[in-house]
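1. Generate coordinates for the sequence data below:
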Amino acid sequence: MTPRRCVVILAALALLAALAACGPTRTWTRLDDGAARGVARELAPASQGLGSWAELAPALERSLQYVRVKPQDAVVVRQDGLALTWGDLGRTLETLLASLPELDADPGLLARRFTWLRLAPRPLMTGYYAPHLDASPVADERHVHPLYARPPESQEADLGQFHPRWAGQRLTYRIVDGRVAPLPTREAIDQGGALAGRGLELAWIHDPVDAFFLHIQGSGILRFPDGSVRHVLYDGKNGHQYVSLGKVLIERGLAPAEGMSMKVIREFLAAHPERMDELLATNPSYVFFRLGDSGPYGAMGKLLTPRVSVATDPGLVPLGAVLALEAVLPPEAPGGPALRVAGLALAQDTGGAIKGHRLDYYCGDGPDVEFLAGHIKDPATVHLLVSREVLP
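-> Just a heads-up that it's a prediction; the model follows:
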C-alpha cells in the first residue's frame, strides 16, 4: 500500500469517527393497509403539474438506468430493522413503472402493490431551481466574477467503502507535499484568487450574489452576448461544510428568522454592499461547474424533472428511492394563493446542505419559479414506497 493511500485512509477514518458521533435519529414507521389507502387517495398528479401519472415514466426510467448498474445485493438502507438493497429499489421502480397505465383510474394500486414507510420526524423541505444568468465567455468591464471548473488536483474518497453506515459520505481533498489537505475555501477562491490565472474560468458573470446563489442551486442556464445559451452544471465542490447565509444573518441579529428567504438575503446584501464579501465568505463551501448543452442533471447524472425530482441525504433516503410527498407550498408569485403538493417524488439528487431529515424540491428553471423555490421552508410528510415483492 502506497504512503499516499495510507494517508487517505487515515483521514477518511478520522472523518468516520466524527460522523458517527453526530448521526441523526432516523425512524421509519410502516403504515397499515387502511392508512396507506387513505394517503394514496389524496395523491394527485395535477399537484405536480402533471396531466397523468403516465407522465412519470421518463423520470422513472432514468432512475432505473442508475439503479440497475449498481451492485444489486449491496444494502443502501439499513436502519430501524429495515434493510433494502439496490435490487430492492430497482424492483420498486419496475413495479411503479408497470402500474402507471392503471393509476389514474385506480390510485388504490399504490396501497395494494407497495408497502408504505413513514419518515419521522417530518423532514424540512426547501426548494431549488436553475436560474438564468447573463454571462460572457471572457472577462470584460461588466462581467468580472468567474465560474470555475473543478481543479484537477481535487480528489474524492468514498467513505462507504469503509463501512455501510457511511454510504453516500465522501471526503474531498488534495495532496500537498505528500499530505492530505483541504481545497481552498470560498474566501480564498473569491477574495484571495486561489484559482485565478489557471485557465479554469468557464464563464464570467456580473453579480457576485448571483454567483453565490448559483452555487447553492447547483446548476443554471447562461445566456451569452451572441445569443447562445449553455447549461452550467454542477461538477463537484471543495469539500468544506456548507453554512447557510440566512442562518448567519439571523444569528447575528441582522435579519428576523420569520420570513427568511433568498429574496431577504439579496435585499440585505444590496443595502449593505460594504459587508458583502465578509458575509458571503461565511459559507466556505464552493461549487465547481462544467458547461453542457442540456440540463440540469442531478447526482445520478440524469436529467431532473420539475416538481418530481428531489434531493435527499443518501444516508437516509438513497438515490433511486420512490417517495410519496405531501406539503404546503408558498405561492408561485407574491400575493398569490398557497399551493399544495401531494404526489410521487423520486430521489434523484443530493446537496451539500441536504443532510439528515432534509428534502430539497426541484421546481424547474428560470424566473417564473424563483419565488416559489426561494420560499419553500416547511415540514413535509414523506413516505418511502417499497414494492410488496420486496416487503410483503
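2. C-alpha from now on. contacts and neighbour counts both.
-> Will do.
3. burial of Gln191, as a residue count?
-> Around Gln191 there are 12 other residues, counting by other C-alpha atoms under 10 Å.
4. And this one, please, so the two structures can be compared:
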Amino acid sequence: MISAFRKALGTAALCGAALWATSEVRAETSYRLASFDQLDGWAQDDHEKALGAFLETCRDLKASDWQSLCALAQQQPPSAARSFFELFFRPVLIEDGKQALFTGYFEPELRGSRYRGGRYQYPVYKMPAEARRAGTWLTRRQILTSGVMEGRGLEIAWVDDPVELFFLQIQGSGRIRLPDGRVIRVGYGGANGHNYRSIGQELVRRGIYNAHQVSAQVIQNWVKRNPAAGRELLFHNPTYVFFREVTGVKSSKGPLGAMNRSITAMRSVAIDPSYTPLGAPVWVEKDGARHVRQLMIAQDTGSAIKGAQRADIFIGTGNQAGQEAGKLRDPGRMFVLLPIQRAYALLPEDL
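-> Below you'll find the predicted structure:
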C-alpha cells in the first residue's frame, strides 16, 4: 500500500488485546521469546529514531502497561533510547506457519489544481452521501462515465495524470502540489464497496508481461503508450476510492496511519493487528537486494497485510520512494517487542 486499497480496514484496536483477539488466531500461532543479542544488527541501529516514532503514537495506547511505558519513553534522553527498549520490552517471534513477506508503500505526490483546466482534467473526489449509505455502490467505470459525480462540488482538486490518480487510490493517501507550490494532503475517505482486481495480473493474463516484469512504473508507462486500451485497463478494477482533505498535519510530517497519527519513513510499518498490536515496536530483518535491520513501529494496517510475519514498510514521499516501494517484495523475519509481562504471558505454560 503495494497493499490493495490499504485503508479499507480503517482504524483497528489500539491496545495489545488485539494480539490474542480470537481463539482461532491463538490456536494456529506460535510464540518464541528471544534475547536482544539474537536480533541481527540490533546494536548498530539508530534507536533514537525508533523512539521518536514510538512517541508519535504511544499516547493513544489504552492499556495501563503501555501508558506507563509511554510516560517513561517521554522522559528518556536520546542517549538512553536503546537501554529503554532493552529494559522494558522483550522480543517475541510470532509465527503462523506462513513465510515472511515484506513489501513497501509510499505517499505519492501528484501535480494538480483546485480548478479544472489545461492539463488538470482528472478529479479527486470526495465521497457522495449516497455511496456512503449504499455499502456497495457504482463501479469505477460507472462513477467516471455516467456523469453521476458532476456538478455537485465533490472535487477536492484536479490532477494531470489518471494513472497516478489510480495509484493514489491504491496507496490511500498522498499530496497534491498546486501550481503556486502549495500542497494539499488527502487521506482515505471511503470506497465504493467492490472487490479489488489487480490490473498488473490482468496484463500478465493477457500475455503482455510476465509476472516478474510488472511494477507500478511498468503499468504507468503501458497506459501512457496505449491511452484507449489503458483507460479500459483501469476500468478492469471496479473498486473506487474517495478522499478527504487532511488539514492540521505539518508538511514535514508523514501521512496519517491507522492510528490517525503521522507515520515515519523507514520507521513505520503496516501489520496485521490480529497478531501485532498497533503501536508496538517491531524489529525488522528484511533480506533481498537491500537488507534492512531496523526497529520500526506498527502504526498502520492494510487490506493485503495478513499474517503474523507479513509487513508493509513505509518508504517515504514522492516518486523515488514510490519506485523503491514498488520493487520491494522480500523475505526475512519480524519480532514484536512487547512489555515484559505480556511477552512472558504468551509462552506455553509448560515452559
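5. ok, longest strand in the first structure?
-> Longest strand in the first structure, counting residues (DSSP state E): strand 339-349.
6. That strand: average distance to aligned residues in the second structure?
-> Superposed on the second structure, strand 339-349 of the first structure shows a mean distance of 1.5 Å to its aligned residues (mean C-alpha distance after the TM-score superposition for the first structure).
7. What residues of that strand count as buried?
-> 341-349 (16 or more other C-alpha atoms under 10 Å).
8. Same question for stretch 75-90 of the second structure.
-> In terms of neighbour count (16+ other C-alpha under 10 Å), stretch 75-90 of the second structure has its buried residues at 81-82, 84-85, 89-90.
9. Same question for stretch 306-316 of the first structure.
-> 306-316.
10. May I ask which two of those are separated the most?
-> Maximum pairwise distance among these (C-alpha to C-alpha): 23.4 Å, between Pro306 and Gly315.
11. if I pick Asp349 of the first structure, what's in contact with it?
-> Counting by C-alpha atoms under 8 Å, 6 or more residues apart in numbering, Asp349 of the first structure touches 298-300, 309-312, 319.
12. likewise Ala196 of the first structure?
-> Contacts for Ala196 of the first structure (C-alpha under 8 Å, 6+ apart) come out as Ile189.
13. any idea whether it is helix, strand or coil?
-> At Ala196 of the first structure, secondary structure determined by DSSP: H, G, I helix; E, B strand; the rest coil is coil.
14. So Ser387 of the first structure sits against Leu117, correct?
-> No. The pair Ser387 of the first structure / Leu117 is not scored as a contact, 11.2 Å apart, by C-alpha atoms under 8 Å.
15. Which of the two has more residues huddled nearby?
-> Neighbours per residue (other C-alpha under 10 Å) separate Ser387 of the first structure from Leu117, with Ser387 holding more: 24 against 20.
16. Show me what that one lines up with in the second structure.
-> Counting by TM-score structural alignment, Ser387 of the first structure lines up with Pro339 in the second structure.
17. One more: Leu117 of the first structure?
-> Per TM-score structural alignment, Leu117 of the first structure is aligned with Leu93.
18. which helices and strands does the helix or strand where Ala36 of the first structure lies pack with?
-> Assignment of secondary structure by DSSP states H and E places Ala36 of the first structure within helix 33-42. If you count contacts as 3 or more C-alpha pairs under 8 Å, 6 or more residues apart in numbering; DSSP states H and E, helix 33-42 of the first structure packs onto helix 109-113.
19. C-terminal to the helix it packs on, what's the next element?
-> Per DSSP H and E, the helix or strand that comes after helix 109-113 of the first structure is strand 114-120.
20. In the helix or strand that comes right after that following strand, which residues are buried?
-> Of the helices and strands lying after strand 114-120 of the first structure in sequence (DSSP H and E), the nearest is strand 124-130. Under the neighbour-count criterion of 16+ other C-alpha under 10 Å, strand 124-130 of the first structure has 124-130 buried.
21. which one of those residues is nearest Trp28 of the first structure?
-> Ranked by distance to Trp28 of the first structure (C-alpha to C-alpha), the buried residues of strand 124-130 of the first structure are led by Leu124 at 15.9 Å.
22. Return the residues in contact with the closest one.
-> Going by C-alpha under 8 Å, 6+ apart, Leu124 of the first structure touches 357-359, 377-380.
23. Just give me the closest of those residues to Phe212 of the first structure.
-> Scanning those for proximity to Phe212 of the first structure, where the rule is C-alpha to C-alpha, the winner is Lys377, at 19.5 Å.
24. give the contact list for that closest one.
-> So Lys377 of the first structure contacts 124-127 (C-alpha under 8 Å, 6+ apart).
25. before we move on, the earlier item: which of the contacts of Leu124 of the first structure does the second structure keep?
-> Checked against the second structure using both residues aligned by TM-score structural alignment, their matches' C-alpha atoms under 8 Å, those keep these contacts: 357-359, 377-380.
26. which residues in the stretch 101-250 of the first structure form strands?
-> Applying DSSP state E, counting those that start in this stretch to the stretch 101-250 of the first structure gives strands spanning 114-120, 124-130, 132-136, 145-148, 155-158, 170-176, 179-181, 201-205, 219-223, 229-237.
27. Give the aligned range of the fourth one in the second structure.
-> Under TM-score structural alignment, the match for strand 145-148 of the first structure in the second structure covers residues 122-125.
28. which residues touch that stretch?
-> Contacts of stretch 122-125 of the second structure (C-alpha under 8 Å, 6+ apart): 154-162, 165, 242-243.
29. any chance of the residues you listed in TSV, with neighbour count and distance to Arg197 of the second structure too?
-> Listed next are the contacts of stretch 122-125 of the second structure as TSV, based on neighbours: other C-alpha atoms under 10 Å; distance: C-alpha to C-alpha, whole Å:
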residue	neighbour count	distance to Arg197 of the second structure
Leu154	16	25
Glu155	20	25
Ile156	20	26
Ala157	23	26
Trp158	24	25
Val159	25	23
Asp160	19	24
Asp161	18	21
Pro162	20	17
Leu165	21	16
Phe242	21	17
Phe243	24	20
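30. farthest pair in the residues you listed?
-> Leu154 and Asp161 (18.6 Å).
31. So for stretch 30-44 of the first structure, what gets flagged as buried?
-> Residues of stretch 30-44 of the first structure classed as buried by neighbour count (16+ other C-alpha under 10 Å): 31, 36-37, 39-40, 43-44.
32. how close does the following helix or strand past the longest strand of the first structure sit to the second structure?
-> Scanning forward in sequence from strand 339-349 of the first structure by DSSP H and E, the next helix or strand is strand 358-365. Once fitted to the second structure, strand 358-365 of the first structure is off its aligned match by 1.4 Å on average (mean C-alpha distance after the TM-score superposition for the first structure).
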